[in-house]
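Asks: this one's sequence-less:
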């Protein structure tokens, strides 16, 4: 029972899956056999996805199977209006490859887009753009170890465009054209993708996967493949792979969109009905099973260990408890077992988090169970030590787990997690009408991949609530013990120092006995909002008037707080809340800049009133409450998604943070530790160097955009944190924006009781904030990385402008940037194969007058950096000299038009566009022209913009090169990594 049943994995561990190089979508095995005792009539009427399952069929889907064996599922869905989402999954990924075919499944995905029955070479991207779909977001594909999925979200679907789309997709899947030229052209693009993924993190991923799955194909089968097999690929060898696996029997087509299901079903039959496989059907190969080492202790079968030395990565200890994967029937009883497994994990992860918050030896630790690529049923444990003592961190994590294995949880602890589960399953019921067709289609594809079913939100909630009595301490203990029992356990230590450990000492650390530690078990005492002190005497509404835009209302409270209210039913059961206050970056003095990043990490968790981080978690139990914080150019922001029943309490949390902030020290200490650990990894690749330095450099080295160094972090204190943030929370204007499903009278009452009760606020202090674009350079600024020697990155940027007076120009510049992007993509990827995904973007800050730019960037080899700069300069010069063609321009404006039209059906779009409009009503008018500004222009207007801004002598350039190359160029040992 896919999707919702697994939604309760709130503490899911992402890292092991990233290390394995697998996608979360690929996890379980062959289709379950139909229950033998089911009546014949029932067997014949059960949709193919539900064979062997007693999970109620979701009636909104229409399922079918063609005579060829191709399976499909279609449904009507009107979110967003006019869109149709199509997914075509081939049950063949990298685990279906032979030794000489490694990388072919992914290469074939690329070649299917290059040329096919109805698409000539190079026509795919322009064709989808003319249909209004953006390549890379609306049109995409992915290959995992167990499958390949082609994705298309077709906007503004008409009978003609829908038919044309199915025609084109059928040609890509059933009749791709393989030529020697096509293979020769596409292989360098795949190799560029492989290169851009490389570096220390990729080495760790490959070594971890090889250890965990030793003796199994997954150990050395990744979708990206190997250089030698890709370079040896021919049109004949790729065709052989296609003919073997691209067959109707291995294909599932899923379509959900704003078209009658019968029409969608007819399209599937029309364009795929006569497809037949080539040759005999080939069964899926065995993916093996984990095996225990000979002579190991059956009670504690610890196998081989690996110590991976990467000087630029922080320490982390991972281990996997591996069991053979087995096919299961996706029954209600099976899903009840999954929910008990999830309960066991949630209890342990909450205790581990409590231990870390209290100042334990680890920064973070988590456990997570996953079925991985039909290869293993695994429980992963991941530990990030707080310092160098990884042994203590591992020991303390194991001690918490040992306690969970030794004695049952209390019913009070379980009930706390049950409340969290309940809200996780209830919210989809309340918001089911907001689910996009793309999400629904993806859910079916994932269910097919993991060989499960899908269920309606109501079914999932009922299954959960019907089994609540089964969540007993004894049952949870039994499932906990099963999760930590297995065929073999294999540990990995990633460390910057070879002296930290050996495989033998790591293995011994995992074998060493530990004393169960129950100190982090948390009392389940409930906290009620009714017990919290009021913000103050309730305020009143002193002004309320329509804005003249949609049905949005502007409200002013008696203390000066302003609000925008838009109660609508576009997204039933959901309310988006945004609170803007103060002056944003402008309120932070440059000398206090280090506290910006610490504020992002620790301001919320430092607490409010009588509530620390644990109490905030507890008071939110069973509620849909959020608390996100961000710093913008002109304001600080709290944001959350909530529901009508929780709106007042959501507003209380935000208002109380401003009225009665708390200043717990541990969150600041923990944020500092996390920032120090992360800083160590910033030199590991060109991408991470850019993540560290680009914002700082392109904003004229304004310190508020700088990633603080460990030395700078060391100077910060909890007291300094409070000194910087306390006056920020207490001053400056406040705007509250509520967009969504609420009753006006309820929202007004909640606002008066919370934000209306705040004391009048003094004006916020403001530092000088006008970060300039960097001065032009004659030679690129050079940064160094410690990653692979074949990796580099380059950027060229031209200054533009800023400010709300130029909002139309900022939108037109987005069109120019996309024109530039298409040409750079064609030059660097399609023609040279030098960069997998070069990008061009326009950034025009609306809330300050300086610092805007158009930037072109790409990841390359060091040798290709000059070619990148030449290509960018030539494209810029041509855009200045010659207007684009009308067709080229329409391939930008039509997708932008469709993107805006789709986005405008949701509250998030309007909330983003109108933020700040209660304080600055002029912003309301700016949104009226947005569709026109992004979708209407002329070739001559684009040429004029290019002439105004793409001026070569004004450009700023940056390159990130291997450190050895930077040093060699300088000719001086120890040359600094960055220079102008």
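Replies: That came through, no problem. Every value quoted in this text rests on a predicted model; they were computed, and no experiment measured them.
Asks: going forward, measure contacts and count neighbours with C-alpha atoms only.
Replies: Fine.
Asks: Strands of the stretch 351-500 of the chain, start to end?
Replies: Across the stretch 351-500 of the chain, reading from the start of the chain, the strands by DSSP state E, counting those that start in this stretch fall at 362-372, 376-385, 488-495.
Asks: Any idea which of the ones you listed gets closest to residue 642?
Replies: With Cα to Cα, the closest approach to residue 642 among the strands of the stretch 351-500 of the chain belongs to strand 362-372: 26.7 Å.
Asks: Now do the closest one and strand 376-385, the angle between them.
Replies: 170 degrees (axes from the mean of the first three to the mean of the last three Cα atoms, to 10 degrees).
Asks: Tell me the helices and strands packed up against strand 362-372.
Replies: Here strand 362-372 touches helix 332-357, strand 376-385, helix 666-680, going by 3 or more Cα pairs under 8 Å, 6 or more residues apart in numbering; DSSP states H and E.
Asks: Most tightly packed of those?
Replies: When neighbours are counted by mean count of other Cα atoms under 10 Å, the highest per-stretch mean among those falls to strand 376-385, a mean of 25.
Asks: Contacts for that one, please.
Replies: Counting contacts by Cα atoms under 8 Å, 6 or more residues apart in numbering, the residues outside strand 376-385 that touch it are 13, 15-16, 289-290, 315-325, 361-372, 390, 393-394, 397, 483-484.
Asks: try it again with 7 Å
Replies: Counting contacts by Cα atoms under 7 Å, 6 or more residues apart in numbering, the residues outside strand 376-385 that touch it are 16, 289-290, 315-325, 361-371, 393-394, 483-484.
Asks: With stretch 730-737 instead?
Replies: Counting by Cα under 7 Å, 6+ apart, residues outside stretch 730-737 touching it are 561-565, 577-583, 658, 761-764, 916, 918-919.
Asks: And the buried ones among those residues, selectable in PyMOL?
Replies: Those of the contacts of stretch 730-737 that meet the burial criterion (16 or more other Cα atoms under 10 Å) are gathered into one PyMOL selection, given here:
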select buried, resi 561+562+563+564+565+577+578+579+580+581+582+583+658+761+764+916+918+919
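Asks: Which of the contacts of stretch 730-737 fall in strands?
Replies: Secondary-structure check on the contacts of stretch 730-737 using DSSP state E: residues within strands are 562, 563, 564, 565, 577, 578, 579, 580, 581.
Asks: related to what we said a few turns ago, quick one: the helices and strands packed on strand 362-372 as TSV, columns for distance to residue 970 too.
Replies: Listed next are those as TSV, based on distance: least, Cα to Cα, whole Å:
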stretch	distance to residue 970
helix 332-357	45
strand 376-385	37
helix 666-680	24
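Asks: Next one for the comparison:
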């Protein structure tokens, strides 16, 4: 008895202990209050992730500053003490840091975070990286002319957010955040303030809130801790706080005092969504080990409830397309229980009934032992994989943890400690404990709540008034509730392995580190064991074939055949059953029938390779037919797309396809509700079987953490046993070609003053790897120049750019496009400026400096990719498809180094021919 009591007291004492801080991260604080986090991490090598975190966002703006927290973030890239206008971005591009993709920032209600990855091969790059952080923190220039130029860019970003969702949000947000300042401080701000604020107003925000005691510097990557700490002290110790500090307020979010309903409709909305928000409450920080254990209970509850909600969508007439319930936060320090559903054909009432009934079922009856057991297995597997990858974790994962620790006091004990907590506590969490959490967390149906319905103003069902919506919700809470019934499923994917085939030939490529197997069914398998990750295996399989082999009359069945099978499952397992039988395993696979090929792609943990191969075998041999799940898929897709044409962007894209391809039967298209009504279940399944029922011609590629000797018998068993007739499979060229230019068209749709420019160049051209590289270099150089001109000089766009590719199949061709969202008043000016930049490249070629920026960016990306399993899987599959030498991937750096300005100029002249030019512009309705 005394021993038992001692054990209980010890366990209680351990739960009361504070969660420790990971010893691998050094946390410090300078005398001026700035906090810093430093961790040495070698994934990826020769790179360090830098962050400046400012505990200040839009919530701190004065009335005349609405939008200026975000505007301040923009100005940080527009000149500072040590970096004149454009110098900062230009320097970073020269060392391979891409603007937007790598170099970035964001502003929210409560914080502003600057993102800066720096290559570390050269010490001077690191020096400048820390200088940039210092400048952002203390010496942003705020030159008047630059402020005025940036107004246009920020207003363009604001324009992007305008439309149906924004208009409806204006209706319900004041109710959602009623009584809180958050309702009046959306980060994008107000257009009239952005257009006309005086220069000192934004400078006041910067002076008040960009100060060391509200900042953190995070440094994670290939750098010594002592060196990073020295940099931080050198650059940030000297920054002083203002003599009169304003108090950093945290506005309250009052709890809801009554139940209300709000209906907000818009003619350009696409889907009806119902949301239920219960009373807001303060969130509880995790401080002790007991708090961490409680967090595990919460995760178990959330996961099981989500799985139940997903199951509701699997009926022939689902109550909603998708939905869920959870306890989550939308502003820092507060959380609320909320439910949502994207409505199906049945409308509001069945969706409300379903989500409220499922909440009440969990509250009254809890979960089952089988549900808890599966979820524990899944959670434990996820933690085990994270633990197995502890020395291969990418730096940006650590960075986000430390940002959350600074801003929200999220614990950072480190993966070793978290794994030990899972081992110690996960299995001890009882079903009763989780069910008690459900009772405590899910509000009673009579609780105060806000019900929000948004969507199109036209619908196949009656849209309720505010009062009717509230009444429907209250009525839904009075339904009879029964306990959840657990359906038994098999305990294994396959009862026994199939009769194996044989490995008839084996060829090693020592340069690539690959082994190619030929099996007795003539299928080829390429294996590349790697140490890039400790617990990851990537799988790909591909061959020529695809949708184009079928007549245009069968397009809908061919196009959606693989999607339909994914919705119905394999063998005896529906998707829900598949999730249950795979609990505690990490293995996933998706089949796809494309235009000219069929593919399988997936991945698994190192321990679950056999499960991955079993999935592959079953997707080839036992696709499942399920009438109810087929009807469920059709119903959800029809509901999803029935109002999509109300969206101006959707209509514009549809128009672009019609303009480019006229009425060709295999032309690209946007999904529409009527497409799904014509899909025939049996014919779609037959087409799937025709494409995957015969493995002849498939090449399988497996890359990752596996042992060659152990995987070979599994391959012989699950891949070698696949049926293969020996009949060759190839693709068909159906003659799909874009129209020839020159051609200019306008599309009128939408009420907001929003335009969208699309530019195209298409044509036939012979494919080669070297030519593809030149075309890509051309588009990337032009992206640099177009952003400089259209964004920085003209202030006419927030984003956009050029893209292009050279294609070998189904015919040798090139396709280049450019897209820019903008204001209607700027369309002609921006198109003229874009063509001016194109003409400069065609006449003079790019500068050596701009081409070097592209080369350095590609070099940096390559150094990361060459140690990535998915990258290798793609390269090996592509080398088979293109009939190219796979070792070309190893000479990539030499090939990009050999690119010259003349190569880019020649590519521009060759591909950007005005005779091939097509232009389509979206304007608002007249």
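Replies: Structure's in. What do you need? Worth saying up front: this structure is predicted, and the values here are computed from it rather than measured.
Asks: Mind checking the TM-score on these two?
Replies: Put the two chains on top of each other and the TM-score (TM-score structural alignment, normalised by the length of the second structure) is 0.93; 902 aligned residues with a Cα RMSD of 2.4 Å.
Asks: re earlier: so which of the strands of the stretch 351-500 of the first structure is nearest residue 455 of the first structure?
Replies: Go through the strands of the stretch 351-500 of the first structure one by one with Cα to Cα and the one that ends up closest to residue 455 of the first structure is strand 362-372, at 19.9 Å.
Asks: what angle separates the closest one from helix 332-357?
Replies: Orientation check (the same axes, to 10 degrees): strand 362-372 of the first structure against helix 332-357 gives 160 degrees.
Asks: matching residues in the second structure for strand 362-372 of the first structure?
Replies: Mapping strand 362-372 of the first structure onto the second structure (TM-score structural alignment) gives residues 320-330.
Asks: For the matching stretch, which outside residues touch it?
Replies: Contacts for stretch 320-330 of the second structure (Cα under 7 Å, 6+ apart): 302, 306, 309-310, 313, 335-344, 351, 636.
Asks: neighbours around the aligned partner of residue 798 of the first structure in the second structure, how many?
Replies: With the correspondence set by TM-score structural alignment, residue 798 of the first structure lines up against residue 761 in the second structure. If you count neighbours by other Cα atoms under 10 Å, residue 761 of the second structure ends up with 23.
Asks: Same question for residue 548 of the first structure.
Replies: 11.
Asks: From the centroid of the second structure, which residue is nearest?
Replies: The centroid of the second structure falls nearest to residue 101 when counting by Cα atoms, centre = their mean (13.1 Å).
Asks: What lines up with that residue in the first structure?
Replies: Alignment note (TM-score structural alignment): residue 101 of the second structure maps to residue 137 of the first structure.
Asks: related to what we said a few turns ago, can you add distance to residue 748 of the first structure and give the strands of the stretch 351-500 of the first structure back as TSV?
Replies: Putting the strands of the stretch 351-500 of the first structure into TSV (distance: least, Cα to Cα, whole Å) gives the following:
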stretch	distance to residue 748 of the first structure
strand 362-372	41
strand 376-385	45
strand 488-495	53
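Asks: nearest to residue 830 of the first structure, of the ones you listed?
Replies: When the strands of the stretch 351-500 of the first structure are ranked by proximity to residue 830 of the first structure, the top entry is strand 362-372, at 34.0 Å, counting by Cα to Cα.
Asks: what's the mean deviation for that closest one versus the second structure?
Replies: Using mean Cα distance after the TM-score superposition for the first structure, strand 362-372 of the first structure ends up 1.7 Å from its aligned counterpart in the second structure, as a mean over the superposed pairs.
Asks: now stretch 463-470 of the second structure: which residue numbers in the first structure?
Replies: Stretch 463-470 of the second structure corresponds to residues 500-507 of the first structure when matched by TM-score structural alignment.
Asks: Go ahead and name everything in contact with that stretch.
Replies: Residues from elsewhere that reach stretch 500-507 of the first structure (Cα under 7 Å, 6+ apart): 305, 306, 307, 491.
Asks: In space, what's closest to the last one - neighbours in sequence excluded?
Replies: Counting by Cα to Cα, 6 or more residues apart in numbering, residue 319 is the residue found nearest to residue 491 of the first structure once chain neighbours are left out, at 4.0 Å.
Asks: Look at the one you found and give its secondary structure.
Replies: Under DSSP: H, G, I helix; E, B strand; the rest coil, the three-state class of residue 319 of the first structure is strand.
Asks: Tell me how many other residues crowd it.
Replies: Residues within reach of residue 319 of the first structure, counting by other Cα under 10 Å, total 23.
Asks: Can you give me the separation between it and residue 436 of the first structure?
Replies: Going from residue 319 of the first structure to residue 436 of the first structure by Cα to Cα, to the nearest Å gives 37 Å.
Asks: could you show me where the strands are in the stretch 751-900 of the first structure, in order?
Replies: When secondary structure is read from DSSP E, counting those that start in this stretch, the stretch 751-900 of the first structure shows strands at 781-785, 792-799, 839-843, 853-860.
Asks: how much does the second one stray from the second structure?
Replies: When you say that, I think you mean strand 792-799 of the first structure. Average distance between strand 792-799 of the first structure and its aligned residues in the second structure, after superposition and using mean Cα distance after the TM-score superposition for the first structure, equals 1.3 Å.
Asks: ok and that strand relative to strand 839-843, angle-wise?
Replies: Orientation note: strand 792-799 of the first structure sits at an angle of 30 degrees relative to strand 839-843 (the same axes, to 10 degrees).
Asks: For residue 544 of the first structure, give its distance to residue 552 of the first structure.
Replies: Counting by Cα to Cα, the separation of residue 544 of the first structure from residue 552 of the first structure is 11 Å.
Asks: of the two, who's got more company?
Replies: Under the neighbour definition other Cα under 10 Å, residue 544 of the first structure and residue 552 were set side by side, and residue 552 has more, 18 against 15.
Asks: What lines up with that one in the second structure?
Replies: Under the alignment (TM-score structural alignment), residue 552 of the first structure pairs with residue 514 of the second structure.
Asks: was I right about its match contacting residue 506?
Replies: No - with contact defined as Cα atoms under 7 Å, residue 514 of the second structure does not count as touching residue 506 (10.5 Å).
Asks: what do those two both touch?
Replies: Overlap between the neighbourhoods of residue 514 of the second structure and residue 506 is empty, taking contacts as Cα under 7 Å, 6+ apart.
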